[in-house]
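[1] Test case, fold it:
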Amino acid sequence: MSDIIRLLPDHVANQIAAGEVVQRPASVVKELLENAIDASAKAITLIIKDAGKTLVQVIDDGKGMSTTDARMAFERHATSKISSAEDLFALATKGFRGEALASVAAIAHVSVKTRREEDDLGTQLDIEGSKVTGQEPVVTPAGTMISVRNLFYNVPARRKFLKSDSVELRNITNEFHRVAMAHPQIAFKFINNDSELFNLPAGSYRHRIVNIMGSRVDDKLVPLKEETELLSIHGYIGKPEFARKTKGLQYFFANDRFIKHSYLHHAVVSAFEGLLPDKANPSYFIYLDVPPDSIDINIHPTKTEVKFEDEHSIYAIIRASVKHALGQFSIDSIDFQKDTELDLPYEKARSAASAPRIEVDPDFNPFKQTDSRSSNTQKSNGYRPEKSPAWESLYAGLDEDSTMTDENLAFLPDQQAGAKAEQSLFSPEEATNDTNIFQLQRKFIISTLQSGLLVINQNRAHERILYEQLLRQLTVQNGVSQQLLFPISINRPQEEVTILKQLQTELESVGFLFKNLENANIEIEGLPLDLKETDVEPLLDSIIAFQQEELPDGSFSHVDRLASRMASKIAIKTGDALNKKQMEQLIDELFACKEPELTAQRKKVFINLTGDHLNSKFN
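    Reported below is the predicted structural model:
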């Protein structure tokens, strides 16, 4: 039998290596941007077409390459960053393996134009599938321009598994953010399909974060700084009150390199313990500077997973630093000159002011005698004669629009609670007629049936009603909008505005009216009828986060997801008090739905407690 083990050809080996290094167009963007940074560039431009599938181009004003270096850069394991194994433990550059460009050239059409400052002419190099198809002198500015076209053209199986353009563009944008935030001293520009998404001038770390994430982030940042022998920490953490349920603004950088580290993330979260709402995630932009020999960045091809020499000490330092920054923020935010006696209670401060009610007795005559005046006054609208304390308890809870729940009953005076219980026990027929529908704990609506009791979750019921209404509006595009006297202005990063532009038709069909949706500043001049102005920004955040989730293709249409997300945000919440008329209307609209039993997320809306079930509880 002949020998069967043989060496793979270089172009096949490069394609296999590309599977590790180049997973998607965002991987190419990361490698090219990091090469430009290693070349000491002061300005870098990223140009994308068709989410990187057609073109990924990076232009920098760095050192450039000679003719020989340009050719050698695309050979496997060719690098200028290291010369021995010991250099791996003193890395101060981004790319060092020498695999990236060779892997990219194996699965795409690559063109390079480069020139050093001291050279009169530059070099143009064309490569297709690891084969050099041309090399010639060319006139070009100092620096390097690398163009990667038709990614995975010779690996159709890999190209078939790429996501949609919106998902791939989002991944590219994320990589751009990570590189740009790590190097604020470099000017960056990002152009997608001939449209400029970002133009970031050189500046400070705070300016770079605000320019990328939007001006709304500026007021939410708390500075963080700590110097120790083991490492130095600087950056910003988000104020606790601005924490979000989505994990969006969480960035760790080690030696100007974006990293993912669940252990250090836990250190930050534990420092926020007791300060965040339930299921909320803190925001942070934390930069770590550690000695190069105390960190191993060579444990994963993407170099986002790293290993620290003393992780336990770093964990403790980060946790203490975040706690210290939060403590300083809390002290700085206290105004000792403020007169707290003038503060309104929390629930009053958030409620809208109501116009005073003025009642006039049209029968009042100041020239009549006192007795006559008293009798006439009793006939006026809205007036009740004074009742003795013994009769006062009988009027408790009898207002037409009031809802007496068990929770309210517990806080009644003993005499009133006793009268209420006595009325329920000794007047069953009358009690049944008056309380055949009532609210329990401001969460459930309970109605009597011939077979027992109907218990409805008011939040889920309203969510189901709104979901079907919004679906109809999205289908026929006949949503009703309430015009705003003053447009709402919201500042958002450009990629979030892009998502809203993709959903603009659907959003306008349910009642949104956009005055401006072109730049980072969004202006809204009309809202859906049931939506409050205070809920607009959280709703848009929720819609954007929902769209950014990579769900399996075909599982949900974006129309379904939009209707579901809007319904869950607009629906009546647990804790909202409802009067009898509102509860009756909610029940009528619920059972007019096509599928009243379940919400859009397949959660149960109501249950039916039969007489047999209730009898079993007394056995």
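[2] C-alpha only now, for contacts and for neighbours.
    Fine.
[3] Report all helices and strands that the strand ranked longest in the chain contacts.
    In the chain, assigned by DSSP state E, the strand with the most residues is strand 481-491. With contacts taken as 3 or more CA pairs under 8 Å, 6 or more residues apart in numbering; DSSP states H and E, strand 481-491 sits against strand 521-528.
[4] helices or strands up against the helix or strand just after the strand it packs on?
    Next helix or strand after strand 521-528 toward the C-terminus (DSSP states H and E): helix 536-548. Counting by 3+ CA pairs under 8 Å, 6+ apart, the packing neighbours recorded for helix 536-548 are helix 494-502, helix 558-570.
[5] one step back: how about the longest strand of the chain, which residues are buried there?
    481, 483, 487, 488, 490, 491 (16 or more other CA atoms under 10 Å).
[6] Give me the angle between that strand and strand 521-528.
    Using axes from the mean of the first three to the mean of the last three CA atoms, to 10 degrees, the inter-axis angle of strand 481-491 relative to strand 521-528 is 160 degrees.
[7] I have a second one here; can you model it like the first so I can compare?
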Amino acid sequence: MPNVIQLLPDHVANQIAAGEVVQRPASVVKELLENSIDAKATDIKLVVKDAGKTLIQVIDNGVGMNVTDARLCFERHATSKIRHAEDLFDLHTKGFRGEALASIAAIAHVELKTKQDQEELGIHLVIEGSKFVSQEVAVLPKGTSFLIKNLFFNIPARRNFLKSDVVEMRHIIDEFQRVVLAHPNIYFTLIHNGSEVFNLPASNYRQRIVNILGGKSNEKLVPVTEETEIVKISGFIGKPEFAKKSRGEQFFFVNDRFIKSSYLHHALMSAYEGLLKEGNQPSYFLYLQVPPHTIDINIHPTKTEIKFDDEQSLYAILRASVKHSLGQFNVAPVLDFERDPNLDTPYEYKDKDSSMPIIQVDANFNPFAEEVSTKATTTTSSSSSFGFKSNFPKRESASWESLYVDLKSDTEEVVSISFESEEVTGSLFDETEVEKTTTTYQIHKKYIVSSIKSGMLVVDQNKAHQRVLYEQFLANITVQSASSQKLLFPLELFYSFDEIQFIEELKPSLENTGFIFDEIGSESILISGIPVNIQESEVSIVLEELLSNLQNEIPENSFSLNDGIAKTMAKSLAIKTGTFLNVKEQENLVNSLFACKDPNVSPFNKPTFITLSVEDLDKKFAL
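    Down below sits the predicted model:
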């Protein structure tokens, strides 16, 4: 019987390893940027074309490689970061597994140009699908340049699973931001399709955050500093009033490596307890320095998860540090035992009663009283009723009745004017119309109850209004006939760079709902018109929830995108539970619901109403 188990060829093993290491173009960006940082580069440039599907290039001024190292770096498990197994628990570099470059070379066309400072010439390698195509010497500047073209060219199935350029570029920007925030001392540049996206000179942590998120983010930051034997904490947290629905601006860095930790996130959220609205998320950029032997970072392929030796102590220290910063900078409410003595009531006034001010009125004053006029040529000096003297000449004029002499007709007609009394003497409607029986009732400001022939109808006012608004917005977007209300003053809203890019993608659909954009800048947008059923104060909330819901995955087709926008706006603007509705509003909501195409469920497939028949009620009382 022949052997069943066989050794895989190297190129097949590399392609399988690439499935873990290279999930999308952003994975390649992460690996190459980390290699440049490990090479002690001070200037790193990232060039991307078609969201990395066509081209990814990383150019740095690091130490470079010689000929042997340049060829050996593409072999599996080849690395300069570790020598022994014990080195895994004392890591000071980024990449250490030695599979990244081998995996990338197995699924793309790779060109490597590298030169060391002491060498006169560099090396130029060309690799296609793990095969060395050419190797030659070249005149190159100091450093290394990795050029990755046609990613997944030999794995079409994986390439077909890639999302749109907008989504893939968002993932690249996310990975880019995670790296640049951890290393503000390095000059970073990002270029996409020939246009410069980020130009980040070397700076400090605060300036790097502001350069990425925009100038308005500076006023949102509160510094955090704490140093103990277990951990050294530094960084910034966001003020509670600037919290958002999304979790995009939340970064933990451990030893200059970005990590995700729900445990540490819970510690920070507990420090914000009582300061945030329900569902809001604060921003934070926290840098933790711990001894390398107290953490294990080799538990996840992407190395974004870390296991700590003493998680409980770290939890307590982080929570206390954030809470202290919130109180120290007067962000959290504190008890103030100091008072201003100047605001106290004097002791001698404690038994005195307050006296009302006296108002004196001259009952004889009449502003329409006729004054005795003098000759026009004589300058008079008379006292007015207000006690001021006038030195201007007084003109001689007839009585005020003379002004209307010419208006009298030949036939003197007396026009009588009757004024309407304030007392209400009648009714605008007939008594039979006013005494109409109410057919709807509101229960606990949440449900609307109405009687029907078969029994009783109970409507959830929030979900019903969601259905009504959803169909209205979807119809407006589809037909492109939405109405807008112009704002007296344009509304300016500030967003980060990636949020601005996302709003530009949504702009056509948002304009079909009634938004009018005057300008979309690099850090802010200017809105001059909004949909008729949105208040000006609700615009920022609606856009924020829209960005939060659609930020991770932008739908591929326009219908799914429009559907997502309509759902989000309907959910944001629907009548909330606890809102009182009068009888007219209740009836209007019920009638609008049953005028919808699908009144049975909300846009999120939740029932909008239930019916209770008379038989159901009889059974309840028959028990």
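[8] sorry, back to before: can you tell which of the helices and strands packed on helix 536-548 of the first structure is closest to residue 602 of the first structure?
    Counting by CA to CA, residue 602 of the first structure lies closest to helix 558-570 out of those; the figure is 11.1 Å.
[9] Any buried residues in the very next helix or strand once past that closest one, and which?
    Per DSSP H and E, the first helix or strand lying C-terminal to helix 558-570 of the first structure is helix 580-590. Neighbour-count burial for helix 580-590 of the first structure, counted by 16+ other CA under 10 Å, picks out 580, 583, 584, 586, 587, 589, 590.
[10] Tell me roughly how far the following helix or strand past helix 580-590 of the first structure lies from the second structure on average.
    Counting by DSSP H and E, the next helix or strand C-terminal to helix 580-590 of the first structure is strand 606-610. Once the two models are superposed, strand 606-610 of the first structure sits on average 3.2 Å from its counterpart in the second structure (mean CA distance after the TM-score superposition for the first structure).
[11] if we can go back for a sec, what is the mean deviation of the longest strand of the first structure from its aligned residues in the second structure?
    Superposed on the second structure, strand 481-491 of the first structure shows a mean distance of 1.6 Å to its aligned residues (mean CA distance after the TM-score superposition for the first structure).
[12] residues in the second structure matched by that strand, start to end?
    With TM-score structural alignment applied, strand 481-491 of the first structure matches the range 484-494 in the second structure.
[13] contacting residues around the matching stretch?
    By CA atoms under 8 Å, 6 or more residues apart in numbering, the surrounding residues in contact with stretch 484-494 of the second structure are 216, 514-516, 523-532, 540.
[14] so what's the one residue sitting closest to the centre of the second structure up against?
    The geometric centre of the second structure, computed from its C-alpha atoms, lies nearest to residue 544 (CA atoms, centre = their mean), at 4.6 Å. Residue 544 of the second structure makes contacts with 244, 245, 246, as judged by CA under 8 Å, 6+ apart.
[15] if we can go back for a sec, could you check the helices and strands packed on helix 536-548 of the first structure and tell me which one is nearest residue 167 of the first structure?
    helix 494-502 (10.5 Å).
[16] other SSEs contacting that closest one?
    When contacts are defined as 3+ CA pairs under 8 Å, 6+ apart, helix 494-502 of the first structure packs onto strand 195-200, helix 536-548.
[17] Quick one: list the elements packing against the shortest one.
    Other elements packing on strand 195-200 of the first structure under the criterion 3+ CA pairs under 8 Å, 6+ apart are strand 187-192, helix 205-213, helix 494-502.
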